[in-house]
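Colleague: mind looking at a prediction? Sequence and model below.
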Amino acid sequence: MSSGDSEIAHEFHPYFRAYKDGRVERFFGSDIVPASIDPQDGVSSKDVPIVPETGVSARIFIPSSVKPSQKLPLVVYFHGGGFFMGSPFCSEYHNYVTSLVSEANVVAVSVDYRLAPEHLIPIAYEDSWAALRWVASHCSGEGPEAWLKDYADFQRVFLVGDSAGGNIVHNMAVQAATEDLSGVKLLGICLIQPFFGRKDGHVDKCWLFVSPTSRFDDPRINPAVDSRLSRLGCSRVLTFLAEKDNLRERELFFCETLKSSGWGGELVIVETEGEDHAFQLFNQKSERALALMNRLVSFINQDKDASM
């Protein structure tokens, strides 16, 4: 192997490395937990194709408590990983969504969008929108997936994502305001430590790695230049911050931008002290991670709890 073959083009230590010869090494999100019935929570999961031609797929979860003909809120989850790593099938995300389904008593669809650099932006957004359209295709009792037809309440839909997945959630909610998701009522979105550009409009090398032709005025990474923001396709937004997260100021910038956009919904900001980016994934049983989960569960079940 020549020295040029081993030259690093991009590194996100200790999780990811890409070489200039096109090789990629992913040290996070590449393990696979088989879909099954979880022995602790009794949550059932299975993998389904969404767009067979491109390989876009999802892992679907239902709680053990679901009864025949019972309709539960539907959560569509988008994983993080900088757009270049992560998977619904890896242990961190499989376990996290399993816990969310068990605690919130919801149906969940965890989306497996294609990753950079093999598939550069905007592929991740296009795959995510295709997944939402596929979910919406089940609203009228049609569509191929029985679990969605039998158990999902399409009038109580939430989008949830962390890091890059939080960015995708925001962009999907914006797109839902201008494009048709007929039959779906998007009640709220939750952004967990979302990935955006800086307040000055500049972006970092991670974004330029996954979107090399992007400019600093790209509305996908800089919500301040998105004219559609005031029409965000939901009435409630929950944003989680972490005190030690180096993306914290960008997340606050997103919140400030949304509040000043003219959007008339409810924005709630929850900050966890003493924690860093993605702490809820890497130490899921910690007190602070459980507190975050409890707040997310409350957000999803807010309407139900108010009616009890």
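Modeller: Received it, and whenever you're ready, just let me know what you need. Numbering: from 1, shown residues only.
Colleague: CA only for contacts and neighbour counts going forward, please
Modeller: OK.
Colleague: and residue 305, how many neighbours?
Modeller: Residues near residue 305, counting by other C-alpha atoms under 10 Å, number 10.
Colleague: ranges for the helices of this structure?
Modeller: Using DSSP state H, the helices found in the chain span residues 91-104, 123-136, 146-151, 164-176, 205-210, 248-259, 279-282, 287-300, 302-307.
Colleague: out of those, indicate the one that is most buried.
Modeller: Each of the helices of the chain was scored by mean neighbour count; the highest is helix 164-176, a mean of 25, by mean count of other C-alpha atoms under 10 Å.
Colleague: just checking, what packs against it?
Modeller: Counting contacts by 3 or more C-alpha pairs under 8 Å, 6 or more residues apart in numbering; DSSP states H and E, helix 164-176 packs against strand 72-78, helix 123-136, strand 152-162, strand 186-192.
Colleague: the structure to be compared is supplied as follows:
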Amino acid sequence: MDSTNTNEVAHDFPPFIRVYKDGRVERLLGTETIPPTTDPITGVQSKDITISQDSGVSARIYLPKITTNSTQKLPLLIYIHGGAFCIESPFSPHYHNHLNLIVYQANVVAVSIHYRRAPEHPLPIAYDDTWEAMQWAFSHKNSGGPEAWLNEHADFDRVFLAGDSAGATIAHNMVRRVGVDGLEGVKIVGIILVHPYFGNNEPSKFLDFIFPTSTGPDDHRIYPAGDSELSRLGCTKVLVFVAEKDGLNDRGKSYHEVLKKSGWDGTVEIVETEGEDHVFHLFNPNCDKADDLVKRMASFIKDN
């Protein structure tokens, strides 16, 4: 076989992916993984589970340190990772460490979802996978599901969704679907959108490639501002984080404004971090501003 043919590039989207003419996909970032642990500092435990053998959808589940004989149920956090819909996973060091902190500070049970990624699985497959994973988690609402941590410790009247970047976009779409289609026996209180990927006003070759059925940069599945169903968002509280130097800043702010005016019967807050760029808190988790962001996420959950 001519090795030069196998190395010929068909699509190149740095810093995320490179696709070769033979169909091979090279992920340029976000490939490192670490195993689940019992964190020695926070006492947070984690383990990996498979949700669907057919699709390969899976998750890493987190449990905070439980007081002996405690029967108190804890809020449930559904977390959706970012990475331009095509890189990263719940098993990456960035996300594992981030979830440890959130679970510890907010005192929640968390399900961090691993959806199938583009381009092998183009959008909206990631949305469908996340919905499937949520339904799996919610099947534990009467304590009859397959996962003991959810049966014993999760309060399905206090459910939150959170995500960063592309994960924030998915989180919004999940709560929209809850509002439009309904959800029995589970109450989603709020969503936390960290530096949401709502695109920009320009056509995107990358978006066209990973989301071929999209109608463009204003498709409501990417940018919800023009969505006729926005007022039916299926939660009562929304917290949006934006970063001053993030190229996605403008659309994050406009989402906040449009949601306020949509007729939706809820409250939306926005927090802007000055002097920082996109998902800075994942790459520099020990800085004061990252600490502030995690504390604000935790207080949003604990105060509701």
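Modeller: Now that the structure is in, tell me what you want to look at. Bear in mind that the values here come from a model prediction, so they are computed numbers and not experimental data.
Colleague: can you say which of the helices of the first structure is nearest to residue 192 of the first structure?
Modeller: helix 164-176 (5.9 Å; C-alpha to C-alpha).
Colleague: which bit of the second structure covers the closest one?
Modeller: Mapped onto the second structure using TM-score structural alignment, helix 164-176 of the first structure spans residues 166-178.
Colleague: center of the second structure, which residue is that?
Modeller: Centroid check for the second structure by C-alpha atoms, centre = their mean gives residue 80 as the closest residue, at 2.1 Å.
Colleague: hang on, the earlier thing: take the helices of the first structure and write them to JSON lines, including distance to residue 8 of the first structure.
Modeller: Formatted as JSON lines, those follow (distance: least, C-alpha to C-alpha, whole Å):
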{"stretch": "helix 91-104", "distance to residue 8 of the first structure": "27"}
{"stretch": "helix 123-136", "distance to residue 8 of the first structure": "23"}
{"stretch": "helix 146-151", "distance to residue 8 of the first structure": "43"}
{"stretch": "helix 164-176", "distance to residue 8 of the first structure": "22"}
{"stretch": "helix 205-210", "distance to residue 8 of the first structure": "12"}
{"stretch": "helix 248-259", "distance to residue 8 of the first structure": "27"}
{"stretch": "helix 279-282", "distance to residue 8 of the first structure": "26"}
{"stretch": "helix 287-300", "distance to residue 8 of the first structure": "34"}
{"stretch": "helix 302-307", "distance to residue 8 of the first structure": "47"}
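Colleague: quick one: map the residue nearest to the centre of the second structure onto the first structure.
Modeller: So, by TM-score structural alignment, residue 80 of the second structure is matched to residue 78.
Colleague: what's the answer for residue 290 of the second structure, then?
Modeller: Using TM-score structural alignment to pair residues, one finds that residue 290 of the second structure aligns to residue 289 in the first structure.
Colleague: excluding its backbone neighbours, what's nearest its match?
Modeller: The spatially closest residue to residue 289 of the first structure, leaving aside those adjacent along the chain, is residue 280, at 4.6 Å (C-alpha to C-alpha, 6 or more residues apart in numbering).
Colleague: for residue 257 of the first structure, which residues are in contact?
Modeller: Taking C-alpha atoms under 8 Å, 6 or more residues apart in numbering, we find residue 257 of the first structure in contact with 223, 224.
Colleague: and residue 46 of the second structure, how far from residue 116 of the second structure?
Modeller: According to C-alpha to C-alpha, to the nearest Å, residue 46 of the second structure stands 21 Å off from residue 116 of the second structure.
Colleague: so those two - more neighbours on which side?
Modeller: Each of residue 46 of the second structure and residue 116 has its neighbours counted (other C-alpha under 10 Å); residue 116 has more, 24 against 21.
Colleague: and the more buried one, how far from residue 95 of the second structure?
Modeller: Residue 116 of the second structure sits at a distance of 17 Å from residue 95 of the second structure (criterion: C-alpha to C-alpha).
Colleague: do residue 115 of the second structure as well
Modeller: Residue 115 of the second structure is 14 Å from residue 95 of the second structure, where distance means C-alpha to C-alpha.
Colleague: same question for residue 47 of the second structure.
Modeller: Noted for residue 47 of the second structure: a distance of 14 Å to residue 95 of the second structure, by C-alpha to C-alpha.
Colleague: go on, residue 137 of the second structure?
Modeller: Where residue 95 of the second structure is concerned, residue 137 of the second structure sits at a distance of 19 Å (C-alpha to C-alpha).
Colleague: check residue 270 of the second structure too.
Modeller: Residue 270 of the second structure sits 22 Å away from residue 95 of the second structure, going by C-alpha to C-alpha.
Colleague: check residue 207 of the second structure too.
Modeller: 24 Å.
Colleague: over to residue 10 of the second structure?
Modeller: Taken as C-alpha to C-alpha, the span from residue 10 of the second structure to residue 95 of the second structure is 30 Å.
Colleague: circling back: how big's the offset between the match of helix 164-176 of the first structure and the first structure?
Modeller: For stretch 166-178 of the second structure, the mean distance to aligned residues of the first structure following superposition is 0.3 Å (mean C-alpha distance after the TM-score superposition for the first structure).
Colleague: name the surrounding residues that touch that stretch.
Modeller: Counting by C-alpha under 8 Å, 6+ apart, 79-85, 126-127, 130-131, 161-163, 188, 191-198, 221-222, 229-230, 232-235 sit against stretch 166-178 of the second structure.
Colleague: returning to what we had before: nearest to residue 242 of the first structure, of the helices of the first structure?
Modeller: Residue 242 of the first structure lies closest, by C-alpha to C-alpha, to one member of the helices of the first structure: helix 248-259, at 6.7 Å.
Colleague: ok, average deviation of that closest one from the second structure?
Modeller: Compared with the second structure after the fit, helix 248-259 of the first structure shows a mean deviation of 1.4 Å (mean C-alpha distance after the TM-score superposition for the first structure).
Colleague: chain center to that helix, what's the gap?
Modeller: 18 Å (C-alpha atoms, centre = their mean, to the nearest Å).
Colleague: mind listing what the match of residue 290 of the second structure touches?
Modeller: 279, 280, 281, 283.
Colleague: I figured residue 267 of the first structure hits residue 234, correct?
Modeller: No. Judged on C-alpha atoms under 8 Å, residue 267 of the first structure makes no contact with residue 234 at a distance of 10.7 Å.
Colleague: great, nothing more from me.
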